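> here is a sequence together with a model predicted from it:
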Amino acid sequence: MFVFNNDVIPTDCEPGVTRKILTHSDELMMCEITFKKGARGNTHSHPHLQITYIAKGSFEFTIDGETRIVKQGDSVYMPSDAVHGVVALEDGILVDVFNPAREDFLKK
């Protein structure tokens, strides 16, 4: 029921990017993604619904060909199979919520 951030070991993703799986069920997952300035979340798509909250910093998001700058306090929605990627314009943290849970993250 409770997950304490300090107890979660981050996983390396792309260069300058780490991910913590904060908590999850079969239907829902929340992750904290930490970026160094200039780091990229490479362009990809997945069948999961995704909502991202910008907890810290600013980012350039591209979703299905549309690019916008988002900053702390903003949020972004990625529909199922949307092609999306991100670039950190400064050090930052994203909180990603997925439905259903990303089983591919759990296997790593």
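Cool, the structure landed.
> hey, let's count contacts and neighbours off CA atoms from now on
Fine.
> which residues touch Phe4?
Phe4 makes contact with Leu22, according to C-alpha atoms under 8 Å, 6 or more residues apart in numbering.
> what's the spacing between it and Glu32?
To Glu32, Phe4 is 12 Å away according to C-alpha to C-alpha, to the nearest Å.
> ok, structure two:
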Amino acid sequence: MDFLTQAVATVANADHAPLEAFDDPRHGTVQWRTLFSGDRTQTSSLTLGVAEFGPAGTLHSHRHSPCEFYFCLSGQGIVTIDGIDHDLRPGVALYIPADAEHCVVAGEDGLRFLYGFPQDRFSDVDYRFSAEADPVLQAAVAI
């Protein structure tokens, strides 16, 4: 560690983080609260947040270069990773490999999970939605 740089502990409270969502509704109904992101907090190498889904809420099929993890806090849902369904419920953690296609559908009581990326900032994560890459899928999502 450089003597001029001192590591600082950072505390974030999810209840005080603003609720965010995608601008394009074709990406799903998920909302999230960013807890750690280098452009907002004194953190680096880790982006962390809480994803929140209402009943039957969705995050449509997408991929991104960094790997990601989910850790379920409440509710239940199905996370499909490269075509394989995984049940997500409280206490269950999922690792999503880099560039794996994945999507989420919440159960009837909604879903809330912690997510994280090994990135300095959330804005560094380039979401590539499958419907945007496939014109046939894009037309189906618009219906």
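Alright, I've got the coordinates. Since this is a predicted model, take the numbers as computed values, not measurements.
> about what we covered before: where do the contact lists of Phe4 and Glu32 of the first structure overlap?
Contact criterion C-alpha under 8 Å, 6+ apart; residues bridging Phe4 of the first structure and Glu32 by contacting each: Leu22.
> so how far is Glu68 of the second structure from Ala17 of the second structure?
From Ala17 of the second structure across to Glu68 of the second structure, the span is 20 Å (C-alpha to C-alpha).
> between those two, which one's more packed in?
Neighbour count, other C-alpha atoms under 10 Å: between Ala17 of the second structure and Glu68, Glu68 has more, with 20 against 14.
> now do the same for the more buried one: its match in the first structure.
Mapped onto the first structure by TM-score structural alignment, Glu68 of the second structure lines up with Gln50.
> and what of Thr58 of the second structure?
So, by TM-score structural alignment, Thr58 of the second structure is matched to Arg40.
> residue contacts, that match?
Here Arg40 of the first structure is in contact with Glu14, Pro15, Gly16, Val17, Gly85, Val86, Val87, Ala88 (C-alpha under 8 Å, 6+ apart).
> how close does it sit to Thr34 of the first structure?
The value you get for Arg40 of the first structure to Thr34 of the first structure, if C-alpha to C-alpha is used, is 11 Å.
> go on, Thr67 of the first structure?
Applying C-alpha to C-alpha, the value for Thr67 of the first structure to Thr34 of the first structure is 20 Å.
> same thing with Met1 of the first structure?
Distance from Met1 of the first structure to Thr34 of the first structure, by C-alpha to C-alpha: 23 Å.
> who has more neighbours out of those two?
Of the pair Met1 of the first structure and Thr34, Thr34 is the one with more neighbours under other C-alpha under 10 Å, namely 23 against 4.
> please say which position in the second structure Met29 of the first structure maps to.
Here Met29 of the first structure is matched to Thr47 in the second structure, going by TM-score structural alignment.
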